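Colleague: I need the structure of the sequence given here:
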Amino acid sequence: MTAPVGTDGALALMQRWLDQLGAVRGRSPKTVEAYRHDVAGYLGFLNGHRGGPVGKAGLGEVTTSEMRSWIASLRGDDLSARSAARALSAVRSFHRWLAEAEGIDATAVIATRSPKIKASLPRPLAPDAAKALIAEAGQTPTDWIAARDMAVLTLLYACGLRISEALSLRQSDAPLPDMLRITGKGGKERLVPVLPVAREAVEQYRALHPHAPNAESPLFLGVRGGALNASTVQKTVANLRARLGLPATATPHALRHSFATHLLEAGGDLRAIQTLLGHASLSSTQVYTALDQARLMDVYDAARPKRR
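Modeller: Next comes the predicted model:
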């Protein structure tokens, strides 16, 4: 992707927008950095396409043809349709802000159609497989690392947390209350019920770990006492699924999918599951309905008499 060269004010505008995203709208540093990457690449494309800096005025002169060419260039760089759609979403957000803050026309950008993304269903684990994965993590009950891993995975499955949400918990959050306040994507807060099994797993880990952290330290600690990171959890789950013979789709996030799917299969209300997961829109939660319907069709196809 072409890096932006001197853009005569465009980069300064981008930085103002990014600063507002972080300070006012509460976007996480990772989200802001992803937006920076996508919009910087877009500005770089415009520079190259026009043969010079696009400038502030030029941002209001972007055409539908240029937008199509930019998206085609992303796909030509082997970027997936989902990643290209994410980049377009960032650029649209930038141009909406330009329209509000600077009065710059954003018509062509807003009207650009997003690349078609092939719908994919979540891949949850069967209840027995989810329980086996968690149990395997805690095979050494006196080992604080094993207790930690079991506690993290229990939270993902029993509370439907994202891995980032589980790892953002602090020592002051424990012992876990009956209702845990979680800050999710976009800084949105939700209350999540904590099952006794999750609280007990966390308390077992806390009783075993050898470090003496303060109240504001991360709840889940690494070997040396620093914050546990997501990649360590992902590697742990990869080792566990290999031992159990589970598929590569058995990831930490699959436990969150399993939480939602198993609740729905047990008769859970879709709106309630949306709230528990922290989804901004019901459409994000409805994929689990499609998954449930797909399973019903599999059962039907397997049960109906075969034609001879």
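Colleague: use CA for all of it now, contacts and neighbours both
Modeller: Fine.
Colleague: thinking in terms of the whole chain, how far from its middle is the helix or strand hosting residue 240?
Modeller: Assigned by DSSP states H and E, residue 240 belongs to helix 230-244. Centroid displacement of helix 230-244 relative to its chain, using CA atoms, centre = their mean, to the nearest Å, is 18 Å.
Colleague: residue boundaries of the strands in the stretch 151-300 of the chain?
Modeller: For the stretch 151-300 of the chain, the strands defined by DSSP state E, counting those that start in this stretch occupy 179-183, 189-193.
Colleague: Just want the angle from the first one to strand 189-193.
Modeller: Which is strand 179-183. For strand 179-183 against strand 189-193, the angle by axes from the mean of the first three to the mean of the last three CA atoms, to 10 degrees is 150 degrees.
Colleague: packing partners for strand 179-183?
Modeller: Identification of packing neighbours for strand 179-183 by 3 or more CA pairs under 8 Å, 6 or more residues apart in numbering; DSSP states H and E yields strand 189-193.
Colleague: Next, the buried residues of the strand it packs on.
Modeller: Buried residues in strand 189-193, counting neighbours by 16 or more other CA atoms under 10 Å, are found at 190, 192.
Colleague: To check against the first, give me the structure of this:
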Amino acid sequence: MTEERTTPLRERMIEDMRIRGIGEKAQQSHIRAIKDFASFLGRPPDTATPEELRSYQLHMTNAGVSPSTFNVRIVALRFFFGTTCGREDMKGHMQFRRKPRPLPIVLSVEEVAELMAAGPGPGLKYRAALGISYGAGLRASEVCHLKVSDIDSNRMLIHVEEGKGGKDRKAMLAPGLLELLRDCWREARPQGWLFPGKPKINPISPRQ
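Modeller: Predicted structure coming up:
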């Protein structure tokens, strides 16, 4: 398998993304988006005209590209033209697609109880992890990386360290959830991670 050649333009874009502190996955997503645009264009992407940029957006629309993918590519193109190419004027020729926002499904008290009861045993660890995810609105990775010290029972808060976007935040702690967490702690007596994995020096994984 031949290794893909890195052009000076791509190398410069990668350097620009590193300077901005853009994560590895986001960098790869940006590169894929620019490759797709270059494939549509049939020549180096930095030579595109505003009309060709408009045609590419129309092409994505006609091809049935989802609003999420459409917007990811637009973000990459805005960075590419604005930062790497120094063509700020091109940003005025890009439009984001509006995503449909359906109302969230709200479970009944009975459905939540059934969901919690489905947590596998033995013990309360998985039930408590599921409860804190649903009750406090935490992502799976955020639940996995909670420490015992992150539960503030005095102020009824949960400290989430480096959540989405690498930002810290606070989540509300409901009294019923606090009791479940206390029962879980009395059962397993975790010292560091609230939900330790195997070995216990590591946290539980999102897959678990």
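Colleague: so what secondary structure elements neighbour the helix holding residue 240 of structure 1?
Modeller: Under the contact criterion of 3+ CA pairs under 8 Å, 6+ apart, helix 230-244 of structure 1 touches helix 127-137, helix 163-167, helix 252-265.
Colleague: Kindly compare burial across those helices and name the winner.
Modeller: Greatest average neighbour count among those goes to helix 252-265 (a mean of 22), per mean count of other CA atoms under 10 Å.
Colleague: got the contact list for it?
Modeller: Contacts with helix 252-265 of structure 1, where a contact means CA atoms under 8 Å, 6 or more residues apart in numbering, come from 122-127, 130, 153, 156-163, 233-234, 237, 270, 273, 277, 288-289, 292.
Colleague: repeat for stretch 24-37 of structure 2
Modeller: Contacts for stretch 24-37 of structure 2 (CA under 8 Å, 6+ apart): 10, 14, 17, 45, 56, 72-73, 75-77, 80.
Colleague: Could you do stretch 285-304 of structure 1 as well?
Modeller: The contact list for stretch 285-304 of structure 1, computed with CA under 8 Å, 6+ apart, reads 121-122, 260-261, 264-265, 270, 273-274, 279.
Colleague: and the residues you listed, which two are the farthest apart?
Modeller: Using CA to CA, the pair of those lying farthest apart is 265 and 279, separated by 18.7 Å.
Colleague: residues near the counterpart of residue 92 of structure 1 in structure 2, how many?
Modeller: Under the alignment by TM-score structural alignment, residue 92 of structure 1 pairs with residue 78 in structure 2. Residue 78 of structure 2: 20 surrounding residues under other CA atoms under 10 Å.
Colleague: Would you mind measuring from residue 78 of structure 2 to residue 207 of structure 2?
Modeller: Counting by CA to CA, to the nearest Å, the gap from residue 78 of structure 2 to residue 207 of structure 2 is 35 Å.
Colleague: for residue 200 of structure 2, same thing?
Modeller: For residue 200 of structure 2, the distance to residue 207 of structure 2 (CA to CA) stands at 16 Å.
Colleague: now swap in residue 93 of structure 2 and tell me
Modeller: From residue 93 of structure 2 to residue 207 of structure 2 the distance is 42 Å (CA to CA).
Colleague: Pick out whichever of these two has more residues nearby.
Modeller: Legend: neighbour count by other CA under 10 Å for residue 93 of structure 2 and residue 207, higher for residue 93 (14 against 7).
Colleague: Map the more buried one onto structure 1.
Modeller: Taking TM-score structural alignment, residue 93 of structure 2 has residue 111 as its aligned residue in structure 1.
Colleague: Run through the residues that contact its match.
Modeller: Shown in contact with residue 111 of structure 1 (CA under 8 Å, 6+ apart): residue 64.
Colleague: counterpart of stretch 148-160 of structure 1 in structure 2, which residues?
Modeller: The aligned range for stretch 148-160 of structure 1 in structure 2 is 125-137, by TM-score structural alignment.
Colleague: what residues does that stretch touch?
Modeller: By CA under 8 Å, 6+ apart, stretch 125-137 of structure 2 touches 116-121, 138-140, 143-144, 171-174, 177, 180-181, 184, 195.
Colleague: ok, the corresponding residue of structure 1 for residue 49 of structure 2 to residue 105 of structure 1 distance?
Modeller: Using TM-score structural alignment, the equivalent of residue 49 of structure 2 in structure 1 is residue 63. From residue 63 of structure 1 across to residue 105 of structure 1, the span is 11 Å (CA to CA).
Colleague: out of the two, which sits in the more crowded spot?
Modeller: More neighbours surround residue 105 than the other of residue 63 of structure 1 and residue 105, with 18 against 15 (other CA under 10 Å).
Colleague: and that one, what does it touch?
Modeller: Applying CA under 8 Å, 6+ apart to residue 105 of structure 1 gives the contacts 59-61, 98-99.
Colleague: would JSON lines of these with neighbour count be doable?
Modeller: What follows is the contacts of residue 105 of structure 1, written out as JSON lines (neighbours: other CA atoms under 10 Å):
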{"residue": "59", "neighbour count": "18"}
{"residue": "60", "neighbour count": "20"}
{"residue": "61", "neighbour count": "16"}
{"residue": "98", "neighbour count": "20"}
{"residue": "99", "neighbour count": "15"}
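Colleague: one step back: shared neighbours of residue 63 and residue 105 of structure 1, which are they?
Modeller: In contact with both residue 63 of structure 1 and residue 105: no residue, using CA under 8 Å, 6+ apart.
Colleague: residue ranges of the helices in structure 2, please?
Modeller: When secondary structure is read from DSSP state H, structure 2 shows helices at 8-20, 24-41, 50-62, 67-79, 109-117, 125-136, 140-144, 175-188.
Colleague: For residue 161 of structure 2, find the nearest of these.
Modeller: Nearest to residue 161 of structure 2 among those is helix 140-144; the distance by CA to CA comes to 7.8 Å.
Colleague: ok now the closest one, how far from the chain's centre?
Modeller: Relative to its parent chain, helix 140-144 of structure 2 has a centroid offset of 12 Å by CA atoms, centre = their mean.
Colleague: Outside of it itself, which residues are in contact with it?
Modeller: Contact with helix 140-144 of structure 2 is made by 129, 132-133, 160-161, 163, 194-195, 203-206, as judged by CA under 8 Å, 6+ apart.
Colleague: Going through these, which ones are buried?
Modeller: For the contacts of helix 140-144 of structure 2, buried by 16+ other CA under 10 Å: 129, 132-133, 160-161, 163, 194-195, 203-204.
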